[in-house]
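Asks: A structural model of the following input is requested.
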Amino acid sequence: MLKGFKDFIMRGNVVDLAVGIVIGAAFTAVVTAFTNAFLKPLIQLLGGGSGATAGTWDVNGVKFDYASFVNALITFLLTAAVLYFLVVYPLNRLAERRKRGEEPPPEAPSEEVKLLTEIRDALVRQQVAPGAVNDILGRHQQDPPR
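Replies: From the prediction side, this is the model:
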């Protein structure tokens, strides 16, 4: 049971997935920090100046923080764009290259090969002695030279 678990964990796909999740989480943290440090203040400046009410709407004493939503939207779009252009797109191109380099499937066997295969299979089913196959096919073994 432990050997099966070890084989599962050591498969390339599982390790790649784990690395991808860790890198994705770290990258998301970087993008979030960037948008919080630079873009959110810019959105707040464009949306009404500075102070506690910047980037918010106030309706009957209830604040709607639209700057945080726009910030989260920008974070999502930046993360998705980087993952697409640095991970998905290159892997799709790699898959296309591999597909172009594939060998064509083997041709179907000729009628003669099919017939000989059927004869062989019929002889095996009848459990014919190995030397009898050569006799049936007209092959004669020669004595080894002395």
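Asks: going forward, measure contacts between C-alpha atoms and count neighbours the same way
Replies: Noted.
Asks: Name the next helix or strand downstream of the longest helix seen in the chain, please.
Replies: In the chain, assigned by DSSP state H, the helix with the most residues is helix 12-34. For helix 12-34, the following helix or strand on the C-terminal side (DSSP states H and E) is helix 40-46.
Asks: what's the distance between that following helix and the middle of its chain?
Replies: 39 Å (C-alpha atoms, centre = their mean, to the nearest Å).
Asks: one more, for comparison:
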Amino acid sequence: MLKGFREFIGRGNVVDLAVAVVLGTAFTAIVSAIVEGFINPLIAAIFGQPDLASVANFTIRDAQFSIGLVLAAVFNFLCVAAAVYFFIVTPINKLRELQKKEPESEEEATPPEDILLLREIRDALRERV
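Replies: A predicted model of the protein is given here:
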């Protein structure tokens, strides 16, 4: 049971996922600070509001609607997603491509002797049939 768990943890996908969560959280904090401290006030200034959440607010029968709050959340998500894609996903994909292009060593190109022996046995059995 522990061996299976160790294999599960050792798989590249699990490690990649853990790294992505940690780095995504770190990028979220950075991008959120940039969006909240610079971009949202800039957009809000264009509309003449103190922040993006104040843009396009209206009330219907004492119910407050805020289109700007939704726009701010969508914009924040898009900025975080772009940062994660361009600063994490793209470099990792390029690194993987470079690793795939490296030529195989001769040891990996030549199968072990037991595999060669099994292939000979297989071929001999095929000839008998």
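Asks: Now the longest helix of the first structure: buried residues?
Replies: For helix 12-34 of the first structure, a neighbour-count test (16 or more other C-alpha atoms under 10 Å) marks 28, 31-32 as buried.
Asks: That helix vs the second structure, average offset?
Replies: Its aligned residues in the second structure lie a mean 2.0 Å from helix 12-34 of the first structure after superposition (mean C-alpha distance after the TM-score superposition for the first structure).
Asks: all strands of the second structure, in order?
Replies: 57-60, 63-66 (DSSP state E).
Asks: The last one vs the first structure, mean deviation?
Replies: Right, strand 63-66 of the second structure. Strand 63-66 of the second structure sits 2.9 Å off on average (mean C-alpha distance after the TM-score superposition for the first structure).
Asks: list the helices and strands that strand packs on?
Replies: Judged by 3 or more C-alpha pairs under 8 Å, 6 or more residues apart in numbering; DSSP states H and E, strand 63-66 of the second structure is in contact with strand 57-60.
Asks: Endpoint to endpoint, stretch 27-40 of the second structure covers what distance?
Replies: Start and end residues of stretch 27-40 of the second structure are separated by 17 Å (C-alpha to C-alpha, to the nearest Å).
Asks: which residues sit against it?
Replies: Contact with stretch 27-40 of the second structure is made by 51-52, 72, 76, 79-80, 83-84, as judged by C-alpha atoms under 8 Å, 6 or more residues apart in numbering.
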